[in-house]
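Colleague: Sequence isn't available, so here's the structure alone:
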């Protein structure tokens, strides 16, 4: 029995020793071109509570590379590109972005309809107008690379046949 145990132990150790063989292979990687996103644009227009649809469309605009298009010519000062999205339930988004000859976003005008409003905005409406129902909303963003972005939520609320139109910012301040 001792011989059998030692034999199995010996076989087990020799198979472990064999598995530790050092084999090196040369790996050659393809060159990769890394292009920066329009980070200044994203930093300015995105907020921690930005709705998902808005974030997705803004990210698409930031990653868009105008220099890769066949019609691109550095002699032109600017290019205007329109990004659209539409979801079930009437939610939609539109960005009209102006790119310079290097592919940087110089300005954008954005309009989103019937999005999920940030919690701070919903809470501000519910606190000031209890019992009122949000009927429709529009989120507007205006960006210029030399100014602070303007972001406003235009919300229509209704109750008992009455309606009110409100303008709010991300902090829930009603203007």
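Modeller: Alright, I've got the coordinates. Predicted, not measured: the structure shown is a model, and the values here were computed from it.
Colleague: From now on I want contacts and neighbour counts done on CA atoms only, so please keep to that.
Modeller: Noted.
Colleague: need the contact list for the residue nearest to residue 96 when sequence neighbours are not counted.
Modeller: Sequence neighbours aside, residue 82 is the residue nearest to residue 96 in space, at 4.5 Å (criterion: Cα to Cα, 6 or more residues apart in numbering). When the contact criterion is Cα atoms under 8 Å, 6 or more residues apart in numbering, the partners of residue 82 are 94-97.
Colleague: let's see 7 Å
Modeller: For residue 82, the contacting residues are 95-97, by Cα atoms under 7 Å, 6 or more residues apart in numbering.
Colleague: Return the closest of these with respect to residue 169.
Modeller: residue 95 (19.2 Å; Cα to Cα).
Colleague: Could you pull out the strands in this protein for me?
Modeller: 78-86, 92-100, 105-113, 133-144, 150-159, 162-168 (DSSP state E).
Colleague: okay if I get those strands as JSON lines plus distance to residue 124?
Modeller: Compiled in JSON lines, the strands of the chain are given as follows (distance: least, Cα to Cα, whole Å):
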{"stretch": "strand 78-86", "distance to residue 124": "27"}
{"stretch": "strand 92-100", "distance to residue 124": "24"}
{"stretch": "strand 105-113", "distance to residue 124": "19"}
{"stretch": "strand 133-144", "distance to residue 124": "12"}
{"stretch": "strand 150-159", "distance to residue 124": "12"}
{"stretch": "strand 162-168", "distance to residue 124": "9"}
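Colleague: To residue 174, which of those strands lies closest?
Modeller: Among those, if distance is taken as Cα to Cα, the winner is strand 162-168, at 4.5 Å.
Colleague: want to compare, so here's the second one:
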């Protein structure tokens, strides 16, 4: 399980930061995705649209996980990532070859903030108004989901970007002064 979590972290980090260089994934068509994964997708994300399918060539060894860049794209893979859109959210879901959901990364823009988050902002930043927000939730099987909000606040001509966890704790803030000409 530890190796799987490490592998998902590596794949997620690399694919997000190096999306233009798809070193660790192979784009595949829907017909190349095993039926058991498509069935799990329909159960896990009903009414959603599946936009992108990728196979990830992970190999599990005794105490390690490796990415096999030489994987033949015509062979079966053991890990798949599917980009899911629905319910005003964008989700990257990772499945193993048996259709078990290994992890998700969910991103939503301009969602209504939970009451606890609104309250936390009002207490920490009186007079500031929420202008934009992005919600991100990362979840790996067997672990507690990690939630984070990126929120843009305004107060007059000042803008501030803050990061808050799912419990309302401010993680970081950055005040940006208005641009001067």
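Modeller: Good, I have the coordinates. Since the structure is predicted, the reported quantities are computational estimates derived from the model, not experimental observations.
Colleague: Superposing both, give me the TM-score.
Modeller: For these two chains in superposition, a TM-score of 0.53 is obtained (TM-score structural alignment, normalised by the length of the first structure); 104 aligned residues with a Cα RMSD of 2.6 Å.
Colleague: which of the contacts of residue 82 of the first structure map to contacts in the second structure?
Modeller: When you map these onto the second structure and apply both residues aligned by TM-score structural alignment, their matches' Cα atoms under 7 Å, the shared contacts are 95-97.
Colleague: Show me what residue 97 of the first structure lines up with in the second structure.
Modeller: Residue 97 of the first structure maps onto residue 93 of the second structure when the alignment is built from TM-score structural alignment.
Colleague: Then residue 122 of the first structure?
Modeller: Using TM-score structural alignment, residue 122 of the first structure pairs with residue 118 in the second structure.
Colleague: same check, this time on residue 145 of the first structure
Modeller: Checking TM-score structural alignment: residue 145 of the first structure goes with residue 141.
Colleague: quick check, nearest of the kept ones among the contacts of residue 82 of the first structure to residue 171 of the first structure?
Modeller: Closest approach between these and residue 171 of the first structure, by Cα to Cα: residue 95, at 23.0 Å.
Colleague: The closest one and residue 109 touch, don't they?
Modeller: Yes. Residue 95 of the first structure is within contact range of residue 109, at 5.8 Å (criterion: Cα atoms under 7 Å).
Colleague: Could you check which of those two is surrounded by more residues?
Modeller: Neighbour count, other Cα atoms under 10 Å: between residue 95 of the first structure and residue 109, residue 95 has more, with 22 against 17.
Colleague: Pretty sure residue 134 of the first structure sits against residue 157.
Modeller: Yes. Here residue 134 of the first structure lies in contact with residue 157, judged by Cα under 7 Å, at a distance of 4.4 Å.
Colleague: residues contacting residue 121 of the first structure?
Modeller: So residue 121 of the first structure contacts 168, 170-172 (Cα under 7 Å, 6+ apart).
Colleague: Can you turn the buried part of those into a PyMOL selection?
Modeller: Selection command for PyMOL covering only the buried members of those, criterion 16 or more other Cα atoms under 10 Å:
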select buried, resi 168+170+172
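Colleague: wait, doesn't residue 105 of the second structure sit right on residue 141?
Modeller: No. At 11.7 Å, residue 105 of the second structure does not count as touching residue 141 under the criterion of Cα under 7 Å.
Colleague: thinking residue 7 of the second structure is in contact with residue 67, fair?
Modeller: No. Assessed by Cα under 7 Å, residue 7 of the second structure is found out of contact with residue 67, at 8.5 Å.
Colleague: Could you find the closest non-adjacent residue to the residue nearest the centre of the second structure?
Modeller: Closest to where the C-alpha atoms of the second structure average out (Cα atoms, centre = their mean) is residue 105, at 2.3 Å. Spatial nearest neighbour of residue 105 of the second structure, chain neighbours left out: residue 138 (4.5 Å); criterion: Cα to Cα, 6+ apart.
Colleague: do you know how far residue 163 of the first structure is from residue 132 of the first structure?
Modeller: 9 Å (Cα to Cα, to the nearest Å).
Colleague: hey, what's in contact with both of these two?
Modeller: By Cα under 7 Å, 6+ apart, the residues touching both residue 163 of the first structure and residue 132 are residue 157.
Colleague: More neighbours: which of these two?
Modeller: Taking neighbours as other Cα under 10 Å, residue 163 of the first structure and residue 132 compare with residue 132 leading, 18 against 14.
Colleague: The more buried one reaches residue 157, doesn't it?
Modeller: Yes. Using Cα under 7 Å, residue 132 of the first structure is in contact with residue 157, at 6.1 Å.
Colleague: Mind listing the shared neighbours of those two?
Modeller: In contact with both residue 132 of the first structure and residue 157: no residue, using Cα under 7 Å, 6+ apart.
Colleague: TSV for the contacts of residue 121 of the first structure, including distance to residue 118 of the first structure?
Modeller: Formatted as TSV, the contacts of residue 121 of the first structure follow (distance: Cα to Cα, whole Å):
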residue	distance to residue 118 of the first structure
168	11
170	7
171	9
172	9
